[in-house]
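# Sequence first, predicted coordinates after that:
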Amino acid sequence: MTPEAAQKIVKLLGLGARGRLVVVGAEQVRAAAKKGKLSLAVVASDASENSRDKVLSVLKAKNIRAIEGISAAQLGAAFGRESTAAVGVLDADLARGIQKAAHESTAGKIV
């Protein structure tokens, strides 16, 4: 993912956090996905294999798209944290904006 696309996605996630349109952390993402509340997830490219597997398995089971390619430190910075493994997007419009930013990046990976 290009640095510009990653920065745009992080900014959108930060705006979503202020509007309470996102959940932060692997466990919160898994819980929201299980309840059917997620529109999209962003999973850190450098998250531990265990965290990635746990999150991605629930997302796949619930047919929720995930974007990869942003580091845990970049994701965490949007929320005043050192790092975070995953962020879940609750709002469909915000999810569309993030997907558009990821598609604009030729190296962005949506799974």
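In hand now; what should we look at?
# going forward, measure contacts and count neighbours with C-alpha atoms only.
OK.
# how far out from the middle of the chain is the longest helix seen in the chain?
Taking DSSP state H as the criterion, the chain has its longest helix at helix 3-18. Relative to its chain's centre, helix 3-18 lies at 10 Å (Cα atoms, centre = their mean, to the nearest Å).
# Could you do stretch 54-70 as well?
Centroid separation for stretch 54-70 versus its chain: 9 Å, with Cα atoms, centre = their mean.
# for comparison:
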Amino acid sequence: MESRRAKVFRLLGLARRAGGVAPGTDAVRRAIREGEARLILIAEDASSVQVEKVRTTLHDRAIPQARLGDRDALGAAVGLGPLSAVAVTHAGLADRLARELSGSLGESSTDALEA
């Protein structure tokens, strides 16, 4: 049976193939500013500087966010090198990912969604 984390990474790859992700801190910040970001995923080992850049851009916007995997795993999920952050811009897949992440609270507290 597929773990929730594996399912999240699989769905993230599907979002990438559908053209529904903004990979990397700069692209995430742009997607937030342009109102395209539906879900923000931040690597657990992202530097505090990168995390602060994303959180500052979020300001008071109610976009769900979660810490998920390390930079290598987050990047690999979307077919790229290490990434500190990824924004999911595809509304349907962002909703599915958010449901999976919400259901994974018992598996790992770092996967909890924040708004």
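That came in fine, so what should we check first? Fair warning: this is a prediction, and the values are worked out from it, not measured in the lab.
# So which bits of the longest helix of the first structure are buried?
5-17 (16 or more other Cα atoms under 10 Å).
# what's it in contact with?
22-23, 69-70, 74-75, 78-79, 89, 94, 97-98, 101-102, 104-105 (Cα atoms under 8 Å, 6 or more residues apart in numbering).
# again, but for stretch 20-32 of the second structure
By Cα under 8 Å, 6+ apart, the list of residues contacting stretch 20-32 of the second structure reads 15, 37, 40, 50, 53-54, 57-58, 75, 78, 83-90.
# Out of the residues you listed, list just those in strands.
Under the assignment DSSP state E, these contribute I40, A85, V86, A87, V88 to strands.
# what number of residues lie near the closest residue to the last one other than its chain neighbours?
It refers to V88 of the second structure. Leaving aside its sequence neighbours, V88 of the second structure sits nearest to V21 (Cα to Cα, 6 or more residues apart in numbering; 4.4 Å). The tally of other residues near V21 of the second structure (other Cα atoms under 10 Å) stands at 28.
# The helix or strand where E100 of the second structure lies against the first structure, how far on average?
In this assignment (DSSP states H and E), E100 of the second structure forms part of helix 91-103. If you overlay the two and look at helix 91-103 of the second structure, the average distance to its match in the first structure is 0.9 Å (mean Cα distance after the TM-score superposition for the first structure).
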